[in-house]
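Asks: I would like the atomic coordinates for the input below:
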Amino acid sequence: MNGLKGIIESGSLWATHFSFLNDSNELTHGMNCLENALQYLRDDFNPKTLKFIEQALTHFRMHRAAHVYNLSFCLEPDLLSQWRGYGSSQGVCLEFDDEELLASLELTHYQVFKNRVLYTKEDSTVEARNEILAFFRQPHVQAAINADVMHEMIQATRLAHSLPPFFKNDGFKEEPEFRMVILPDSPFEGVNFRVNDSGLAPYLIIKAKDKLPLTNVRIGPRSNRAMMM
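Replies: Alright, predicted model coming up:
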């Protein structure tokens, strides 16, 4: 309930640093999946394009991966496993429409991507290969590259920023997670810290322009409903 109260009163959400999620290695997992898939794309891309993708992923790993934040949501609003894992005796579920929520947030100085999480095994390359192909087959991506060949490098960079954060070890697949991934333009500006079991966890305060478009609040099965209504 303290979390609900804080969210409503402040009109903001906290985006947690990727290293402090329930799987601290998941960003590495995503990068590994994509890098390992490149060898199976030789019939789909020319060597120059594959080199652009490889270089973009390497640059992301070395320079941007340390500054990625996440807002996590669950696609299913009433999963018992989620109540057990995240809802204490006063657990509640806040429901949003993703498009309305994205439009409501002040994101001027951030690069933002949203999607559902893709759960894969450590050594799997099929899903990563399919995601890379799907990215480059988007009409607006193809149009940009056809208009200017330099956009091939730009789109490879965008791929490296937008795909790795949405891969997660399939041991967590019962979560059906949807996430908004946030990359700040200035990596060290506006970073806050809170104490958790792992130490000091960095987070960003993402404020609403007016108010958060909350559509529903669901009370958890372990909560005292009579006292909370």
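
Asks: C-alpha only now, for contacts and for neighbours.
Replies: Noted.

Asks: quick one: secondary structure of the residue nearest the centre of the chain?
Replies: For the chain, Val181 is the residue whose C-alpha lies nearest the centre (CA atoms, centre = their mean; 3.5 Å). Here Val181 takes the strand state, with states given by DSSP: H, G, I helix; E, B strand; the rest coil.

Asks: and for comparison, fold this next one:
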Amino acid sequence: MLSATNRGDTGMLLYHYTNQAGFLGIMESGTLWATKIQYLNDNKEFFLALSIADEILKERLRTEINRDVVIRLIRFREALPRMNDVNVCVCSLSENGDLLSQWRGYASGLGGYSIGFDYEALKTGFNRHDYVLMKCCYQPQEHEDFINNVIDTILMMFEGQPEPDHAEIEKPSAASRLFQEHLSCVAAVLKDSSFSEEAEWRAISRRSLSPAELAFRPGHSTLTPYHKLPFDNRQNGCVREVIVGHTPNSDLAIAATHTLMQKMGLQVALHASQIPFRNW
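Replies: So this is what the prediction gives:
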């Protein structure tokens, strides 16, 4: 996963934790993998936002008197179950480039890598591919504020406009489709407070991707859909640093990585993790 931190005159860096195979694939292809949100390691993340949104919408419906707005809010609730099918893909982020929990979780615990990217270059490249970078939030009040803001934004956009097809309330409308799209982005950054140590960021697709845009890889128990997200390294040199993870052969690992960087024509800061950890 990625992280952001300050590194002197190089500006803010983002790190991607991965194992050896992932490191080679990322560096050789110039792409990161953005996973379909419903297939993340903790599948409760996505449904946390949907549950909160449902409660907020129910509360608003108790007090709303405008008939068009009532129908609109009901359609927002009707859209929640359909969000299981949206193809929103995310690439996870964290504000710490050398964090033990991330080495354990993303680098197979041994011989992994943390790739440091220039934040501005990465953000610019992601924007060209219709992705946005957002910081995760962990506090319940923040979660409610995010979702209320989505609801208020959509209602304001359609203020004064009649909501169509009152007699067929189960049918989606332009407002409910837009609500679904906006909530998908928010759902990607709402996390339980127990994960706050990760200080996570995420790159999120701004729209639901078409099936033709998805690739698939083997997962633990099912195929996992993902999207190949270029980071344009050759164009803007956004890889700035590589941290070699825990291994009994640290010197050899650094030497091999240095040779690989030379072969690829990359000048990056290269060093070993400073976290005391032994898994051998």
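
Asks: who's in contact with the residue nearest to the centre of the first structure?
Replies: Val68, Tyr69, Asn70, Leu71, Val112, Phe113, Lys114, Pro165 (CA atoms under 8 Å, 6 or more residues apart in numbering).

Asks: need the helices for the stretch 101-250 of the second structure, in chain order.
Replies: 119-128, 140-157, 174-187, 233-236, 250-263 (DSSP state H, counting those that start in this stretch).

Asks: what's the most buried one of those?
Replies: helix 174-187 (a mean of 20; mean count of other CA atoms under 10 Å).

Asks: closest to Asp98 of the first structure out of the contacts of Val181 of the first structure?
Replies: Ranked by distance to Asp98 of the first structure (CA to CA), those are led by Lys114 at 8.5 Å.

Asks: OK, contacts around the closest one?
Replies: Going by CA under 8 Å, 6+ apart, Lys114 of the first structure touches Phe178, Arg179, Met180, Val181.

Asks: tell me the one of the residues you listed nearest Arg225 of the first structure?
Replies: Once CA to CA is applied, the member of the contacts of Lys114 of the first structure that ends up nearest Arg225 of the first structure is Phe178, at 27.1 Å.

Asks: among the contacts of Lys114 of the first structure, who's most crowded?
Replies: Val181 (24 neighbours; other CA atoms under 10 Å).

Asks: quick revisit: name the member of the contacts of Val181 of the first structure with the most neighbours.
Replies: Pro165 (28 neighbours).

Asks: quick one: Asn43 of the second structure from Asn84 of the second structure, how far?
Replies: From Asn43 of the second structure over to Asn84 of the second structure the distance is 11 Å, taken as CA to CA, to the nearest Å.

Asks: more neighbours: these two, which one.
Replies: Neighbours of Asn43 of the second structure and Asn84, each counted by other CA under 10 Å, are more numerous for Asn84; the result is 14 against 11.

Asks: separation between the more buried one and Pro248 of the second structure?
Replies: Distance, Asn84 of the second structure to Pro248 of the second structure, using CA to CA: 43 Å.

Asks: same question for Tyr131 of the second structure.
Replies: 38 Å.

Asks: what do you get for His129 of the second structure?
Replies: Taken as CA to CA, the span from His129 of the second structure to Pro248 of the second structure is 39 Å.
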